[in-house]
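A.B. asks: Need coordinates for the following:
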Amino acid sequence: PEDKEYFYRIINQNGEQLLSIINDIISIATIEAGQEKIRHAKTNVNEMLAMLYEQYKFQGSGKSIMLNFRTLPGQASGVIKTDETKLRQVLTNLIGNALKFTEQGMIEFGCIQQSGMLEFYVQDTGIGIAPEMHRVIFERFRQANDNPKKEYGGNGLGLAISKAYVELLGGRIWLESVPGKGSTFRFTIPHIPAEVIHDKRTIASNPVNVMSGKGRTLLIAEDTYANFQLLDAILKKLGYRIIHVENGIQAVESCRNVPEIDLVLMDMKMPEMDGYVATGIIKEMRPELPVVAVTAYALGGDKDKALKAGCDDYIAKPVKPANVLEILNRLLSPSFNGESSKES
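C.D. replies: Presented below is the predicted three-dimensional model:
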């Protein structure tokens, strides 16, 4: 059993690395082809930072690292109009790098409000970056690690993608670093306030309580049984009641006949009736019912098409438990009012 678990971790880790390389290459290709588009949506910066903290707080286990985050003061200042997906990707790249290049000490990320802009930062006490690398580090396939005895992994595309996304969002990115003492990456985006719906919930609320699936019913529309098994295994542990259908027609009928359904996970490529058509019909019947597209990250057009069809969010295949739980936590929270990440 120990050997089985060991080899499982190796296979999973190598699979994640391969997927990361593929996704980064596709992102660079779409950026250079001028096909990347900005999709403005109402985005809660403070919630995003809190979710990222929950996502990464255990990834430093095995190292002597303290992870902290800093939010904007007040609820209203943290709700803005921006491309939530690209902002999250930039922060994910920077936090991931900080964890990769830091063995001990502290990592802190957060946001502060400047004149007309929001400035995000990720600070670490890692290996640092030599001054001559501060500019070239943002070029494709460049890495700051010049120690041949230490292999940190990666493909040298994350910072190039981050720079391109930040500039698309209307900001800039830079770093401050001292070799052997650590680095601070900073970037700005325009501060465009969005309308806020006030509630009594606080950002620091315990996500474990929100994520509990007891008393909730999820519909999974997925024609590939192996994909369904993965989602089923993730969600049943949390107490969700699961209903499984294999095509869009069955999904529509289930939503019509089972009012207890709280959320739909919708594969977009299914026989008889695909997820796009099914989502449109479901939203006409039950506009308040959250529908989450489950689609391939590599097919950027699929994501746009799903959001236009009425989906409230999307999960990239292959499915990652952390992504599923973050979306469920947000869409099933009491504050969700049916507005989605597709809002413009």
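A.B. asks: From here on, just use CA atoms for contacts and neighbour counts.
C.D. replies: OK.
A.B. asks: Would you indicate which residues of stretch 179-196 are buried?
C.D. replies: By 16 or more other CA atoms under 10 Å, the buried positions in stretch 179-196 come out as Gly182, Ser183, Thr184, Phe185, Arg186, Phe187, Thr188, Ile189, Pro190, His191, Pro193, Ala194.
A.B. asks: okay, the residues you listed in CSV with secondary structure next?
C.D. replies: Converted to CSV, the buried residues of stretch 179-196 look like this (DSSP: H, G, I helix; E, B strand; the rest coil):
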residue, secondary structure
Gly182, strand
Ser183, strand
Thr184, strand
Phe185, strand
Arg186, strand
Phe187, strand
Thr188, strand
Ile189, strand
Pro190, strand
His191, coil
Pro193, strand
Ala194, coil
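A.B. asks: and which of the residues you listed is nearest Asp267?
C.D. replies: Comparing the buried residues of stretch 179-196 against Asp267 with CA to CA picks out Ala194 as the nearest, at 30.7 Å.
A.B. asks: re earlier: how about CSV for the buried residues of stretch 179-196, with distance to Ala309 added?
C.D. replies: As requested, the buried residues of stretch 179-196 are exported to CSV (distance: CA to CA, whole Å):
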residue, distance to Ala309
Gly182, 45
Ser183, 42
Thr184, 40
Phe185, 37
Arg186, 36
Phe187, 33
Thr188, 32
Ile189, 28
Pro190, 28
His191, 29
Pro193, 26
Ala194, 23
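A.B. asks: And the furthest pair within these?
C.D. replies: Gly182 and Ala194 (34.9 Å).
A.B. asks: quick one: the strands in this protein?
C.D. replies: Using DSSP state E, the strands of the chain run over 41-44, 64-70, 79-82, 104-113, 117-124, 173-178, 182-190, 217-221, 241-245, 261-267, 291-296, 313-317.
A.B. asks: Point out the other helices and strands that the last one packs with.
C.D. replies: Contacts of strand 313-317 with other secondary structure elements, assessed using 3 or more CA pairs under 8 Å, 6 or more residues apart in numbering; DSSP states H and E, are made with strand 291-296, helix 300-309, helix 321-331.
A.B. asks: Second chain to compare with the first, below:
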Amino acid sequence: MIKFRRTATIKKSAKPQPESKLSRHNKTERTAATRRRARNSIRWQLLTTMIGLIIGLVVTLTVIELVLQKQSLENELSKRVDLMKANLLERGSTMSNLMLTQVENDVAAFNFSHITENLHNTIKESPLLAYGILTNNDGVAFVHSSHPELQQETLTDEASRYALTQQHLAHVEYPALNVTEFILPIHFGNKPWGVLRLGFTMQELNKEIARSQADIATKTRDLIISTALIALVFVLIGSAVVLVISTTLSKPLMRLTESVKELARGNFELATELLDENAQGQKVRFKAQGEIGQLAYSFIEMANEIRRSQDKLADYNRTLEAKVKERTQELERANEKLQELDQMKTNFLSTVSHELRTPLTSVMGFARILQKKFESTLFPPLSQSEDKKVQKAMRQVMENAQIIVDEGERLTTLINDVLDLAKMEAGRVDWNMRELSVEEVIDRAIAATSALVANKPVQLCKAIGEALPLCEGDRDRLIQVVINLISNAVKFTDRGKVICRAQLKDGELVVSVTDSGCGIKPEDQPLVFEKFKQVGDTLTDKPKGTGLGLPICKEIIEHHGGHLWLESELDVGSTFLFSLPLPQQYDPDATLMTQDGEAISLVWQSNRQALVAALQAGLKVTADPLQSPSYSILIIDDDVNIREFLQQELSAENYAVREASSGSEGLAIIAGQQPDLILLDVKMPHLNGFAVAARLHSNPATLHIPIILHTVAEDKFLAEQLGIDYYLTKPAKEMDLLATVRQVLATVPPRKKILLFSGGDAQQDSWAVGLESYGYQVRIAATVEEGVALAVSLQPHLVVADATLATEHQLIKRLRVELGLDRTFFTLLDSPDEP
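C.D. replies: Next up, the predicted model:
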């Protein structure tokens, strides 16, 4: 037995103060916390668990008892029904056998009237017999008690046909008629003559079954009520017992929990004392026995041990602080020394790299001069000599000169790597960030490394995904990365393929170089991106390089906001991948098509005063192409091969050809100098051909420029919706290309019609003058209704209106959707003071 005591502090009663809102709030929170603790207490959990088990057990036993009793009653009902059916069949069989003899005798005497009379009398006397039917083998009814009108008629119903097939006494139940029919074959002179069908009613049997079922239902209901009452009594008794037990067990544990809280607060004195309350509410020493007593002893020992440990820890902390301070100062001095050494290393590498490049440049230059002199001046006369020593010396000189050039280039590469590393660590790299095409980067890298596979059975391939967008980066640095990856792949691939891929993946541009070489061990893979580390000794007998190529590539890619990683399997091959972020304005889901297939016009909003000033300034109109000695044609296509094909074909016809590799570049060229004709591709990254055409047709300054769309057949509908009347279907033939170009340039385009919604603006005359200076046919509408009427009759190519006016009157919806002007473009003008 353990006895604990706790001192109680008694405070003098103070004058009651009015309760504030804050105190009421705190009191509410304390009450809620107390309720939560009560719900989580062992007493509550034990009580709910045991009561739940009792209820579950009682309910289970009750259900089992009810099911067994119900099955017993149902079995009793089934036996009673079977017994009644057997009794009915026995009585019917006896009566049928008695009547069979009389009927056979009457049939032998052809006394059918007696049979009819006998049947009617039997039906009246016996409530079980419902009807009697006598038919011969042909189905002719000689006697039919229920339907006399069918006598002498041939019965063809299913029951009659079935009865004629029976050779012996049989019985059939017809639930729909509520009868059981006995079929008795009749013989005349030992030969089958016909059948006698006697129908016995089952109404009494069904009534008896219904009475039995009602009796069973009553017994079942009484059983459920009595069983539920008994179960409720058991649940109440069990709950009371569990409540007493849970209270007895949880009370000392709650007292022990209070001491644990005191220990958590650091109050070691109070934590080792336990108190209880007697019936009068006075504090007394708490007594605990059994397992709870052992737990209390262990708790007190733990509290005392913690107190001793904390005292020791406090002493140790005081001495540790001095040691930590001393060691920290030593580490700071060591770190400063390491940083100084690292900076010295960086400066040394940079200095050595620069000093080596100066003589190396001279060596490389003179080596190439000697190589050219040998080939152009010395070797031609010596090649006529038949002296084998001379021929051998010539070959050795050429080979040695080539070795000097090759090794010089290799040394230059190594020095450049060291210099790049020094620059990157010093932060002195000049990054030329601009918009570029990843495919162009790969093409230039492949062109620079194609010589590496010239003398090896290795195929260098590329695989570029469709519609790759432009990205921002340093072109030369990215080419350097791809060249390094391809060079490594070729170096460790004896035969097979090296594939360079570019694709969109998870919202990033991912470029990869895959080889079929020897692969890299998993434990060596983390080392390939570390500076001055090589795993070449595990791959080749003579690893080459400084081990800086991949670390430099990693630095370049990370500066672009991407990351470089490796996927490799030993004896299978390796794949080096790097990612580049997409431009913020790139939208992979951007399209010029609505869900129902209608073309969307790009709304060109501009400053109204700037437009008026430009129109009043009288912008220079492009000369009529028919009067120009040489027509200017702009090719906008992202495929360099297609641009080269079109450029060669059109240049051969004396056209002045300019090229643009993207829609944005094409719009920039047009803004500088307008061409006479535009050859426009549809599938281009970032800004497709439809978007370019929509912008050109939405701008009055470029509305007149004819466009030939270089597209596929499926895009013709949208081309017509955008007002493009000329298109070439891929792949375009030379004759079709030239014929279409001649046709477009030889045709004077009709005057484009423009409708102006003035909205009461006094500057409408300036707008009209400016637009007419471009050769457009301009009509002005003073009101919205007048403008709608003019739009229906004029069918304008372009509508210019104030943005506020168009929004208030829903002009675009009325003209395009309701009036069917789906090929009309809209220019909405915002005032400077409008949001």
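A.B. asks: nearest to Glu2 of the first structure, of the strands of the first structure?
C.D. replies: Set against Glu2 of the first structure and scored by CA to CA, these come closest in strand 64-70, at 25.3 Å.
A.B. asks: Comparing the helices and strands packed on strand 313-317 of the first structure, which comes out most buried?
C.D. replies: With neighbours taken as mean count of other CA atoms under 10 Å, these reach their highest mean count in strand 291-296, at a mean of 25.
A.B. asks: how about the helices and strands packed on strand 313-317 of the first structure in JSON lines, adding distance to Ile161 of the first structure?
C.D. replies: Formatted as JSON lines, those follow (distance: least, CA to CA, whole Å):
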{"stretch": "strand 291-296", "distance to Ile161 of the first structure": "19"}
{"stretch": "helix 300-309", "distance to Ile161 of the first structure": "15"}
{"stretch": "helix 321-331", "distance to Ile161 of the first structure": "20"}
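A.B. asks: Need the counterpart of Leu169 of the first structure in the second structure.
C.D. replies: Counting by TM-score structural alignment, Leu169 of the first structure lines up with His560 in the second structure.
A.B. asks: Pull the contacting residues for Tyr236 of the first structure.
C.D. replies: That one is not Tyr; residue 236 of the first structure is Lys. Ile242 (CA atoms under 8 Å, 6 or more residues apart in numbering).
A.B. asks: quick one: it from Lys4 of the first structure, how far?
C.D. replies: To Lys4 of the first structure, Lys236 of the first structure is 23 Å away according to CA to CA, to the nearest Å.
A.B. asks: go on, Val324 of the first structure?
C.D. replies: Distance, Val324 of the first structure to Lys4 of the first structure, by CA to CA: 26 Å.
A.B. asks: Can you tell me the SS state at Ile633 of the second structure?
C.D. replies: strand.
A.B. asks: Run a quick check on it versus Ile678, I expect a contact.
C.D. replies: Yes - between Ile633 of the second structure and Ile678 there is a contact under CA atoms under 8 Å: 5.8 Å.
A.B. asks: Correct me if wrong, but Leu679 of the second structure is in a strand.
C.D. replies: Yes - assessed with three-state DSSP, Leu679 of the second structure lies in a strand.
A.B. asks: Run a quick check on it versus Ile636, I expect a contact.
C.D. replies: Yes - counting by CA under 8 Å, Leu679 of the second structure touches Ile636, with 6.2 Å between them.
A.B. asks: Can you give me the neighbour number for Thr102 of the first structure?
C.D. replies: Around Thr102 of the first structure there are 22 other residues, counting by other CA atoms under 10 Å.
A.B. asks: let me fix that: His697 of the second structure
C.D. replies: 26.
A.B. asks: Figure out the helix or strand that it lives in.
C.D. replies: Using DSSP states H and E, His697 of the second structure maps to helix 689-698.
A.B. asks: Could you pull up the contacting residues of the residue in the second structure that Lys57 of the first structure lines up against?
C.D. replies: Matched to the second structure by TM-score structural alignment, Lys57 of the first structure sits across from Ser450. Contact analysis of Ser450 of the second structure by CA under 8 Å, 6+ apart lists Leu460.
A.B. asks: In the second structure, which residues correspond to the longest helix along the first structure?
C.D. replies: When the first structure is parsed with DSSP state H, its longest helix is helix 2-32. Structural correspondence for helix 2-32 of the first structure: residues 395-425 of the second structure, per TM-score structural alignment.
A.B. asks: In contact with Ser766 of the second structure: list those residues for me.
C.D. replies: By CA under 8 Å, 6+ apart, the neighbours of Ser766 of the second structure are Val612, Leu615, Gln616.
A.B. asks: tell me which element the closest residue to the second one other than its chain neighbours falls in.
C.D. replies: Read it as Leu615 of the second structure. Excluding its sequence neighbours, the residue lying closest to Leu615 of the second structure (CA to CA, 6 or more residues apart in numbering) is Gly770, at 4.1 Å. Using DSSP H and E, the secondary-structure element containing Gly770 of the second structure is helix 764-772.
A.B. asks: so the helix or strand just after that helix corresponds to what in the first structure?
C.D. replies: On the C-terminal side of helix 764-772 of the second structure, the nearest following helix or strand under DSSP H and E is strand 777-781. Across the first structure, nothing matches strand 777-781 of the second structure (TM-score structural alignment).
A.B. asks: which strands and helices sit next to strand 777-781 of the second structure?
C.D. replies: Here strand 777-781 of the second structure touches strand 753-757, helix 764-772, helix 784-794, going by 3+ CA pairs under 8 Å, 6+ apart.
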